[in-house]
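Participant: coords below, sequence missing:
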């Protein structure tokens, strides 16, 4: 099973959309600028191939479900022949990347060892909760707690740090589902979840494809050098993604979403602190993946309408902390395609 439970919020590493209590602020619901671009490509001997690029988050902020979404995004999506987005469960089989722990600093390796114990306990607790539910349903696998503990140890010992974060988020959510979590007061109305999933539900028969290859995000992580450990550290040091900390940051995230669209580039320091500390990984997770996506887009020449939903920061220039890239829209323009904003 592929535990793809990491997502990218505005192009920044974030938390899983399905694990968030759906109580999000709506204070910017009429203020978000246009965020859908259209590109058409025609070869001399081929049909016109159309691409839409929708800048989004993987939270489904209420600000994304505004008048522009209803007036522009939905009609454009109605013409799509295929939906493509991050986290749609991979594509072609490929060799699983090797995240060599020797690349990490001594501090990073020490944190990894400690994190492995933490993740093992979370995984074991979730498995015990599931086991209890099975017993109540009349299903008994005849295993002892000691056997189940040993199985958890063996499983977690075989994971690299990228997999550890996915397991931590996934099984942390399992425990949240069992125990429940109260949403903090005053956080606003209910959201429908991330836009890509909402679009997918609206046309259940439409073909869907992941923008990343099967281990594309994993490979990007492994290539990010010693600082990649911040990715795991951020998950283990923050509260669960349905907790007060995240939900109270939603208004700030909505402001950042509007600001990026207004400026056509990210502004440093606007995101919550734990997200800003991950900017050092943008070279791998933003710039590197953009180049892979660009190569895929340039190969497409099938006369169909391809509708992409991407983390917003992938579309615009990145220039900070030694990380520099022009963004996917500029990259496509540089090779002769002309993205036009859809008003």
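Facilitator: All right, it came through fine. The structure displayed is predicted, hence computed values, not measured ones.

Participant: CA only for contacts and neighbour counts going forward, please
Facilitator: Fine.

Participant: In the stretch 101-250 of the chain, mark out all the strands, start to finish.
Facilitator: Taking DSSP state E, counting those that start in this stretch, the strands of the stretch 101-250 of the chain run over residues 189-190, 208-210.

Participant: Now do the longest one: which elements does it pack against?
Facilitator: Just to be clear, that refers to strand 208-210. strand 82-85 (3 or more CA pairs under 8 Å, 6 or more residues apart in numbering; DSSP states H and E).

Participant: Quick one: distance of the strand it packs on to the chain centre.
Facilitator: 14 Å (CA atoms, centre = their mean, to the nearest Å).

Participant: Contacts for it next, please.
Facilitator: 196, 200, 206-211, 304-310 (CA atoms under 8 Å, 6 or more residues apart in numbering).

Participant: Ranking the strands of the stretch 101-250 of the chain by mean neighbour count, which comes first?
Facilitator: Mean neighbour count (mean count of other CA atoms under 10 Å) peaks for strand 208-210 among these, with a mean of 18.

Participant: returning to what we had before: and the contacts of strand 82-85, which are buried?
Facilitator: For the contacts of strand 82-85, a neighbour count by 16 or more other CA atoms under 10 Å gives the buried set as 196, 200, 208-211, 304-310.

Participant: and the comparison structure, right after this:
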């Protein structure tokens, strides 16, 4: 298995975390869904709305005492994932428009991903008699190796790779992550934490709710917005420049999460945090597919879905472009939604 493969598999690894003492207390937020599909099959499943930030408000007593045990007992755990290695992500059918700006964005994207990989490659073991020149040559060999592994990645392959390098850095080299203040510590994303716990306990039934090419197709469907989307996500995920939120920003995001759970609706705080998720290919088109799967798979064992809040809840009141969230759509089709206390 090559280094890229090992790095991607380490996406499921976990790092230590601390819960901020001043984090807002979130309401219960695991929904049990019961009902009958068009074929007359009855069943139930669970939906947990999550952020992709690992907020302190998500890592609370309710999560560990109520959510985790149910997730561990589920027959199948599903979350958002590309389900592919970086090298497997195909190129978009239509390339970027050939402009100077787009060429610069793509060139920088490849350089940044190669640099992030180089940052996690262990240095070559020192040998007796090694000189400074020997060490420089070994590092140059590592740089060339990192470049060779990333130079042919597609646009979406670059995003997958950068996300896996951030997780690997959080796991193995937390000291390499810049800190906004002395009190900040990385916390794992909730969906990745559950997947890790289940895998660690021998529960192999973890899967992506997305089909293999759904996410890359959604990305390719962004059209002229694709270069900016690529630029934004690589900047957010880059472990060599990872800028954790300030203490005030963390508190604000926690409060926005609590308000969204209470109202079952996104708000201005989370819309800012989830910028880029309002595009129809990223949210609405995938919701259509997920809703059909949820209904189709009733009766096939208990399923637990950990899905982004932009998919689960209603859009912010001033967002006229977005579609209804999954909870409301399930209620409209006759399912009973009840929160697990």
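Facilitator: Received, thanks. Nothing here was measured: the structure is a model prediction, and the numbers come from that model.

Participant: which strand in the second structure runs the most residues?
Facilitator: strand 42-50 (DSSP state E).

Participant: That strand corresponds to what range in the first structure?
Facilitator: Using TM-score structural alignment, strand 42-50 of the second structure corresponds to residues 48-56 of the first structure.

Participant: which residues in the second structure form helices?
Facilitator: 3-9, 61-62, 68-73, 100-120, 132-150, 155-172, 190-200, 214-220, 226-237, 247-263, 268-273, 284-296, 309-312, 326-332 (DSSP state H).

Participant: So which of those helices is nearest residue 183 of the second structure?
Facilitator: helix 247-263 (8.1 Å; CA to CA).

Participant: Show me what counts as buried in that closest one.
Facilitator: 247, 250-261.

Participant: again with stretch 76-83 of the first structure
Facilitator: 76-77, 80, 82-83.

Participant: Would you mind getting the average deviation of the longest strand of the second structure from the first structure?
Facilitator: Superposed on the first structure, strand 42-50 of the second structure shows a mean distance to its aligned partners of 1.3 Å (mean CA distance after the TM-score superposition for the first structure).

Participant: got the angle for that strand vs helix 190-200?
Facilitator: Calculated by axes from the mean of the first three to the mean of the last three CA atoms, to 10 degrees, strand 42-50 of the second structure forms an angle of 120 degrees with helix 190-200.

Participant: Centre of the chain to strand 42-50 of the second structure, how far?
Facilitator: 19 Å.

Participant: With stretch 48-66 of the second structure instead?
Facilitator: On CA atoms, centre = their mean, the centre of stretch 48-66 of the second structure falls 14 Å from the chain's centre.

Participant: And the equivalent of residue 312 of the second structure over in the first structure, how close does it get to residue 75 of the first structure?
Facilitator: In the first structure, residue 312 of the second structure lines up with residue 315, judged by TM-score structural alignment. For residue 315 of the first structure, the distance to residue 75 of the first structure equals 21 Å [CA to CA, to the nearest Å].

Participant: and those two? which has more neighbours close in?
Facilitator: residue 315 (27 against 11; other CA atoms under 10 Å).

Participant: so what's that one up against?
Facilitator: 55, 327-330.

Participant: I'd like the strands of the stretch 101-250 of the first structure written out as TSV, with distance to residue 91 of the first structure added.
Facilitator: Below are those laid out as TSV (distance: least, CA to CA, whole Å):
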stretch	distance to residue 91 of the first structure
strand 189-190	32
strand 208-210	6
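
Participant: Tell me which of those lies nearest to residue 284 of the first structure.
Facilitator: Among these, strand 208-210 sits nearest to residue 284 of the first structure (CA to CA), with 17.8 Å.

Participant: which residues of the second structure does the closest one align to?
Facilitator: Against the second structure, strand 208-210 of the first structure falls on residues 206-208 (TM-score structural alignment).

Participant: Name the surrounding residues that touch that stretch.
Facilitator: Against stretch 206-208 of the second structure from outside (CA under 8 Å, 6+ apart): 76-83, 195, 198-199.

Participant: Repeat that for stretch 149-160 of the second structure.
Facilitator: Applying CA under 8 Å, 6+ apart, the set of residues contacting stretch 149-160 of the second structure is 4, 82, 85-92, 106, 109-110, 113-114, 216, 219, 230, 233-234.

Participant: And stretch 322-341 of the second structure, by the same measure?
Facilitator: So stretch 322-341 of the second structure is contacted by 28-36, 66, 278-280, 284, 287, 291, 310-315 (CA under 8 Å, 6+ apart).

Participant: try stretch 276-283 of the first structure
Facilitator: So stretch 276-283 of the first structure is in contact with 12-13, 224, 227-228, 230-231, 268-269, 318, 321, 323-324, going by CA under 8 Å, 6+ apart.

Participant: Alright, I will stop here.
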